[in-house]
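# what follows is a predicted structure for the sequence shown.
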Amino acid sequence: MPHLHANGIDLCYETAGNPSDPALLLIMGLGAQLVDWPDGFVEELAGRGFHVIRYDNRDAGRSSLLDDLGVPNVPAILGGDPATVPYLLSDLAADAAGLLGALGVERAHVVGASMGGMIAQQFAIDHPDLTASLCSIMSTTGDRAVGRATPEAAAVLMRPAAPSREEAIAGGVAASRVIGSPGYPAPQQELERKHAAKFDRGYRPQGTMRQYAAILASPERTEGLRGVKVPTLVIHGADDPLITVSGGEATAAAVAGAELLIIPGMGHDLPRELWPQLAGAIAGNAIERPRTGR
């Protein structure tokens, strides 16, 4: 896969669709990789007239691994000490802006899932001239009073790094069962293939902890989101246990004119059965909706 040097780091990316079509940037979540955007879903988006760009965030997959920044002290960060915070969500948003600049993209429809939704929100706040539309999926505003994980999902998030490939795959499958969509359970073999491919492509548990520190240390985005003026869609699973639905509701409430789509049976994943609905909603927001505003 190709790499570009942007914002001082190397970013691994992939594109799909016609380069002459409007750009649509996909941003993935905590510890996730560009392959966590399923190929079939990417094809759904490209088929609706977008040049789709997906990439690995810093500290994930095949983008720059920043081990020189050390391992953050999460308990200290939760206690208000930012000394070991390596970077913030605004830096991850700047990576995305740098990628678009290096690709010669002047403006993009920005779609993010989970932590990627947080980055997409920050991108729209920090880089309004680059943002054609915004879609935040299964994410939240940074207000810790909303979107709180269930105890079971929180335990999955904090599981220790696996000591072997086999245990990493088994742990990934088990985590997917906890946070995935109860209405659309993924086949066992599909989950095993997915987590095996992710491990082989780039298992970066220390990088995931640095990303998590960025989430914890970044300021709440509610006030910034009030200034977002592009068409905005918020998608959330009604049965998401990792970022519960109040996170999506708060996101939509913060952006004037935002559309909120809550999907029954959907958890914290992108079920195959929902790809046409999700892609259609994203395309409708990007192409058909007028710009928002007060």
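Looks like it arrived, so ask away.

# contacts and neighbour counts: CA atoms only from here.
Will do.

# in the stretch 101-250 of the chain, which spans are strands?
108-113, 131-137, 232-237 (DSSP state E, counting those that start in this stretch).

# could the ones you listed be laid out in JSON lines, adding mean neighbour count and distance to Arg159?
Listed next are the strands of the stretch 101-250 of the chain as JSON lines, based on neighbours: other Cα atoms under 10 Å; distance: least, Cα to Cα, whole Å:
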{"stretch": "strand 108-113", "mean neighbour count": "26", "distance to Arg159": "21"}
{"stretch": "strand 131-137", "mean neighbour count": "27", "distance to Arg159": "23"}
{"stretch": "strand 232-237", "mean neighbour count": "28", "distance to Arg159": "23"}
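
# can I get these in TSV including distance to Gly180?
What follows is those, written out as TSV (distance: least, Cα to Cα, whole Å):
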stretch	distance to Gly180
strand 108-113	14
strand 131-137	14
strand 232-237	10
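
# out of these, which is closest to Arg62?
strand 108-113 (18.8 Å; Cα to Cα).

# tell me the helices and strands packed up against that closest one.
Helices and strands touching strand 108-113, as assessed by 3 or more Cα pairs under 8 Å, 6 or more residues apart in numbering; DSSP states H and E, comprise strand 23-27, helix 115-126, strand 131-137.

# export those to CSV and tack on distance to Leu225?
Shown next, in CSV, are the helices and strands packed on strand 108-113 (distance: least, Cα to Cα, whole Å):
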stretch, distance to Leu225
strand 23-27, 18
helix 115-126, 6
strand 131-137, 11
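
# quick one, which of those is nearest to Ala197?
Taking those one by one with Cα to Cα, strand 23-27 is closest: 18.8 Å.

# after the closest one, which helix or strand is next?
helix 39-46 (DSSP states H and E).

# follow-up on the earlier one: among the strands of the stretch 101-250 of the chain, which comes closest to Ala124?
strand 131-137 (5.8 Å).

# which residues does the closest one contact?
Contact with strand 131-137 is made by 107-114, 116-118, 120-121, 123-124, 230-236, 248, 282, 285-286, as judged by Cα atoms under 8 Å, 6 or more residues apart in numbering.

# what about the helices in this structure?
39-46, 74-78, 89-103, 115-126, 151-157, 165-179, 188-202, 205-217, 222-225, 245-254, 275-283 (DSSP state H).

# before we go on, here's another structure to hold up against the first:
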Amino acid sequence: MSAQSAAVGRGITLAYERSGAGGTPLVLIAGLGQQLHEWPEPLCALLVGRGYEVIRFDNRDVGGSTHAGFPPPRPIQLLRGRWHSEQYELDDLAADTVGLLDALELDSAHLVGMSMGAMIAQTVAARYPARVRSLTSIMSTTGAARIGRPAWSTWRLMMSRPARTRDDHIDAAVRMYRHIGSHGYPFEETAVRARAALAWDRDPHPAPGVGRQLAGIMKSGDRTRQLRAVTAPTLVLHGDRDRMVAPTGGAATAAAIPNARLHTLPGMGHDLPTGVHSSLADLLHDHLSAPVRSTDAP
């Protein structure tokens, strides 16, 4: 596969990749600061093998997609909720996603998001219900206060000085994923280093974009009421070792979305280790191929 780009409206262009042409459309939405390749190739191959056309993309402000020109907020501005006049929200990232569906001429698709990507997917499902065949929210939350918050040790890592070189960026990724990763599975340092190297090569000095994305999450606030409008069949997946988004976030998400199912993955943290790929592909396929329940929207 090679990355392509699509204009999705409002001056935003998104870089994307698709595989499994002719399959049922399945859009994978990456998390905070993540690029499309954070969805592991082996997992994507398993999904293609189950009959899906897998579409991955870079959200705005990362990778090969449009980057905003305004400065990211400083930590004190984040704490005080003081935003630049051009600061976007999750609603805007959801509109980007719908714009990508338009550009690819897809009336609707299954949406699977992880972390911030799941927040985007949730927002699409709430605001554009006709475009969403099903929703899967992985390791995410509702934005409610004191719910699904990072551990203090995770906040300290997040607030570290941004990497200035490629090697520093790779080392920082290893430190972060050694901390927030799936402690119930072996740490895959080689894979973490490879993904971090590719991320830097595609988008050197990514810290400003990550800061703007984080501000977008925080500016969006508590979305619990919005999530009550979701009608798509919804599966919520969360690991029990997550130090980035505490498991309370998954429980709150499932409680907020009508008829959502919550499934806990033992040993999983805030990543997708090789050991969960097979079970995750099975869980997704079972959910995506299930008949629509009578309480769901047609």
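Structure's in. What do you need? Here the structure is a predicted model, which is why all the values come from computation and not from measurement.

# follow-up on the earlier one: deepest of the helices of structure 1, which one?
Among the helices of structure 1, the stretch with the highest mean neighbour count (mean count of other Cα atoms under 10 Å) is helix 115-126, at a mean of 27.

# one step back: distance to Ala23 of structure 1 for the helices of structure 1 - can I get that in JSON lines?
Compiled in JSON lines, those are given as follows (distance: least, Cα to Cα, whole Å):
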{"stretch": "helix 39-46", "distance to Ala23 of structure 1": "10"}
{"stretch": "helix 74-78", "distance to Ala23 of structure 1": "36"}
{"stretch": "helix 89-103", "distance to Ala23 of structure 1": "9"}
{"stretch": "helix 115-126", "distance to Ala23 of structure 1": "14"}
{"stretch": "helix 151-157", "distance to Ala23 of structure 1": "32"}
{"stretch": "helix 165-179", "distance to Ala23 of structure 1": "30"}
{"stretch": "helix 188-202", "distance to Ala23 of structure 1": "26"}
{"stretch": "helix 205-217", "distance to Ala23 of structure 1": "26"}
{"stretch": "helix 222-225", "distance to Ala23 of structure 1": "22"}
{"stretch": "helix 245-254", "distance to Ala23 of structure 1": "23"}
{"stretch": "helix 275-283", "distance to Ala23 of structure 1": "12"}
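
# and the nearest residue to Gly113 of structure 2 once chain neighbours are set aside, how far is that from Ile120 of structure 2?
Spatial nearest neighbour of Gly113 of structure 2, excluding adjacent residues (Cα to Cα, 6 or more residues apart in numbering): Ile29 at 4.5 Å. Distance, Ile29 of structure 2 to Ile120 of structure 2, using Cα to Cα, to the nearest Å: 8 Å.

# again, but for Thr141 of structure 2
11 Å.

# with Val236 of structure 2 instead?
For Val236 of structure 2 relative to Ile120 of structure 2 (Cα to Cα), the value is 14 Å.

# map Gly40 of structure 1 onto structure 2.
Matched to structure 2 by TM-score structural alignment, Gly40 of structure 1 sits across from Pro42.

# now do the contacts for its match.
Pro42 of structure 2 is in contact with His277, counting by Cα under 8 Å, 6+ apart.

# same check, this time on Asp240 of structure 2
Here Asp240 of structure 2 is in contact with Pro247, Thr264, Leu265, Pro266, Gly267, Met268, Gly269 (criterion: Cα under 8 Å, 6+ apart).

# make JSON lines out of these and add distance to Arg80 of structure 2.
Below are the contacts of Asp240 of structure 2 laid out as JSON lines (distance: Cα to Cα, whole Å):
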{"residue": "Pro247", "distance to Arg80 of structure 2": "26"}
{"residue": "Thr264", "distance to Arg80 of structure 2": "34"}
{"residue": "Leu265", "distance to Arg80 of structure 2": "35"}
{"residue": "Pro266", "distance to Arg80 of structure 2": "36"}
{"residue": "Gly267", "distance to Arg80 of structure 2": "35"}
{"residue": "Met268", "distance to Arg80 of structure 2": "33"}
{"residue": "Gly269", "distance to Arg80 of structure 2": "29"}
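
# top of those residues by number of neighbours, please.
With neighbours taken as other Cα atoms under 10 Å, the top of those is Gly269, carrying 27 neighbours.

# I'd say that residue and Arg178 touch.
No. Gly269 of structure 2 is beyond contact range of Arg178, at 10.1 Å (criterion: Cα atoms under 8 Å).

# so how far is Gly209 of structure 2 from the residue nearest the centre of structure 2?
Central residue of structure 2 (Cα atoms, centre = their mean): Gly117, 2.1 Å from the mean position. Separation of Gly117 of structure 2 from Gly209 of structure 2 (Cα to Cα) stands at 15 Å.

# and the residue in structure 2 that Thr232 of structure 1 lines up against, what does it touch?
Mapped onto structure 2 by TM-score structural alignment, Thr232 of structure 1 lines up with Thr234. Residues in contact with Thr234 of structure 2 (Cα under 8 Å, 6+ apart) are Ser134, Leu135, Thr136, Ser137, Ile257, Asn259, Ala260, Arg261.

# appreciated, that's everything.
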